[in-house]
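A.B. asks: Turn this into a structure:
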Amino acid sequence: MVGVSACGSSESVASNGPVATTIVATPATDSQRAGVTTTLASPIGALVRDQNGALLEGAPVAWAVLSGGGSVSLGISASAANGEAATVWTLGRTAGVQRVTATLVSGVSDTIIAIGTAGAAAVFALVDGDNQTVTVGQTSAPLQVRALDQYGNVVPSLAVTWSTTAGTLSALQNTTGTNGVASVTLQPAMGAQVVTARLATGASLTFNVRGQ
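C.D. replies: Purely as a prediction, here's the structure:
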């Protein structure tokens, strides 16, 4: 009698777990506004999903400032049970759009933006229009001033009050534009006159215009 031995084999099947596949900036924390060098009111976040589209907990996310010169409180943070990883962002000195990237281990990333707004006017300067001689009945070239914050960012929407010792100004009050500049023109009287531009802080500048 010949015995036949049957050999049974078992196959080990590897089960792949969830893998961090996509990352998207959390809409509610994107595009916040704050003054330059200040911390955003809310932490910024990014949602991590696995290969099946489910929100994923425990995925490491690396945070890096892409532009604007600010800083984040955490260089790496893990996604929470709701799939969101978060960090606190302090803006840099540059007014306008600043950017931070949120990156998965795989290299997949998304960008979060914030808008830095200029600080209070620290510099109030003449741009153009001083020392003009204008024919009476004609209009001067624009008398221009510019406002900048302490970091050199232009300060828009800043009220400027204008006055003159003689002649007629095109406006007695206006505001700086997106380039930080405010301007008026003058229809001079005969002789010398002084035009003054003044901020609410008391800072002032003068232009000399002579009518002939």
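A.B. asks: Could you use CA atoms for every contact and neighbour count after this?
C.D. replies: Fine.
A.B. asks: Looks like residue 108 contacts residue 23 (just checking).
C.D. replies: Yes - using Cα atoms under 8 Å, residue 108 is in contact with residue 23, at 7.1 Å.
A.B. asks: higher neighbour count, these two?
C.D. replies: residue 23 (23 against 14; other Cα atoms under 10 Å).
A.B. asks: Report how many residues lie close to the closest residue to that one other than its chain neighbours.
C.D. replies: For residue 23, the nearest residue in space outside its immediate sequence neighbours is residue 48; the separation is 4.6 Å by Cα to Cα, 6 or more residues apart in numbering. The number of residues packed near residue 48 is 31, by other Cα under 10 Å.
A.B. asks: now the other sequence, so there's something to compare against:
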Amino acid sequence: MRSVRPTYLLAVLFTAIPTLIAFPGCTKTVEAPAASRLTIVQGHLQQAAAGTLLPTPIVLRAYGTDGAPIANIPVSFNVLAGGGSVDPATAKSDANGEVKARWTLGPGSQVQTVVGSAPGVEPITLSALGVLPSDIVIAQGNNQSAKINAALPVQLVLRVTGGNNVPIPGQTVALAITAGGGSLSPQSAVTNALGEVTVRWTLGPQAGLQTATATSGTVGSITITAVGN
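C.D. replies: Purely as a prediction, here's the structure:
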């Protein structure tokens, strides 16, 4: 009978049942990437009407211990003041080490802040100014004239603004006739993205000066005039 060499038996065992044999110390542990710091690329110190989306996305960049941008770092955004939201709230850095998100400011607050954080590094804070409504102006249509009982040739356009003439959307403007009769359509409207509402004014039967008012929340009211012929 032919003898079987021990080395041949070992080869058969290793080939047939490799899962039964394990060698301590042969498993290589792959460490997760680690960041050393975060920086702001863009989006800090913006301003927009409170309750609206900031015009520029916020972008943070993660760096590794070698000082180069690093990918696959989870970065979270948390609103610290002002309310609002950030989308996405958590994301991983891309090949450039960057994470991009859109920041919608909270309503009713000027001071707005968001904190960006990643495991093992110092959090970083971004700030924005929420502009609140402060004025209502007549953008178009004041001091017109038309026949009595007729619509003015140019529609009224009223604009609600904040500091630095920032348009304020989402504000209710109420309108009312105060002299001369006539009608306004609509009598109430919400400002659009430009902070504006458009209104058609049909004069009343009274010849001469006719007036209307437009009011918006705490901003106050403004008087609009026309002449009926």
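A.B. asks: Got a TM-score for the pair?
C.D. replies: Aligned and superposed, the two chains score 0.55 in TM-score terms (TM-score structural alignment, normalised by the length of structure 1); 154 aligned residues with a Cα RMSD of 4.2 Å.
A.B. asks: rewinding a little: would you confirm that the residue nearest to residue 23 of structure 1 contacts residue 58?
C.D. replies: No - Residue 48 of structure 1 lies out of contact with residue 58 (Cα under 8 Å); the separation is 9.3 Å.
A.B. asks: circling back: tell me which element the residue nearest to residue 23 of structure 1 falls in.
C.D. replies: strand 44-50 (DSSP states H and E).
A.B. asks: Find me the equivalent region of that strand in structure 2.
C.D. replies: Alignment note (TM-score structural alignment): strand 44-50 of structure 1 is unmatched in structure 2.
A.B. asks: Who are the packing partners of that strand?
C.D. replies: Packing partners of strand 44-50 of structure 1 (3 or more Cα pairs under 8 Å, 6 or more residues apart in numbering; DSSP states H and E): strand 20-25, strand 84-87.
A.B. asks: in the next helix or strand after that strand, what's buried?
C.D. replies: Going down the chain from strand 44-50 of structure 1, the next helix or strand is strand 60-67, by DSSP H and E. Within strand 60-67 of structure 1, the residues that count as buried by 16 or more other Cα atoms under 10 Å are 60-65.
A.B. asks: now stretch 159-167 of structure 1, how far from the chain's geometric center?
C.D. replies: 33 Å (Cα atoms, centre = their mean, to the nearest Å).
A.B. asks: Show me what counts as buried in that stretch.
C.D. replies: Buried residues in stretch 159-167 of structure 1 (16+ other Cα under 10 Å): 160-164, 166-167.
A.B. asks: Equivalent analysis for stretch 184-204 of structure 2, please.
C.D. replies: Neighbour count says stretch 184-204 of structure 2 has 184, 188-192, 195-204 buried, by 16+ other Cα under 10 Å.
A.B. asks: Then stretch 198-208 of structure 1?
C.D. replies: Neighbour counts over stretch 198-208 of structure 1 (16+ other Cα under 10 Å) mark 198-199, 204, 206-208 as buried.
A.B. asks: Now the two most distant members of the residues you listed.
C.D. replies: Farthest-apart pair in the buried residues of stretch 198-208 of structure 1 is 199 and 208; separation 18.4 Å (Cα to Cα).
A.B. asks: got a list of what residue 24 of structure 1 touches?
C.D. replies: Neighbour list for residue 24 of structure 1: 46-48, 109-110 [criterion: Cα atoms under 8 Å, 6 or more residues apart in numbering].
A.B. asks: Chain neighbours aside, what residue packs nearest to the aligned partner of residue 220 of structure 2 in structure 1?
C.D. replies: Residue 220 of structure 2 maps onto residue 203 in structure 1, with residues paired by TM-score structural alignment. Once flanking residues are discounted, residue 203 of structure 1 sits nearest to residue 124: 7.3 Å by Cα to Cα, 6+ apart.
A.B. asks: Could you tell me where the helix or strand encompassing the one you found falls in structure 2?
C.D. replies: Assigned by DSSP H and E, residue 124 of structure 1 belongs to strand 123-128. Under TM-score structural alignment, the match for strand 123-128 of structure 1 in structure 2 covers residues 135-140.
A.B. asks: Any chance you could list what contacts that stretch?
C.D. replies: Counting contacts by Cα under 8 Å, 6+ apart, the residues outside stretch 135-140 of structure 2 that touch it are 154-162, 215-216, 219-222, 224.
A.B. asks: can you check stretch 204-211 of structure 2 too?
C.D. replies: Contacts for stretch 204-211 of structure 2 (Cα under 8 Å, 6+ apart): 148-150, 177-183, 203, 223-229.
A.B. asks: can you tell me which of the residues you listed are in strands?
C.D. replies: Mapping the contacts of stretch 204-211 of structure 2 onto strands (DSSP state E) picks out 177-179, 183, 223-228.
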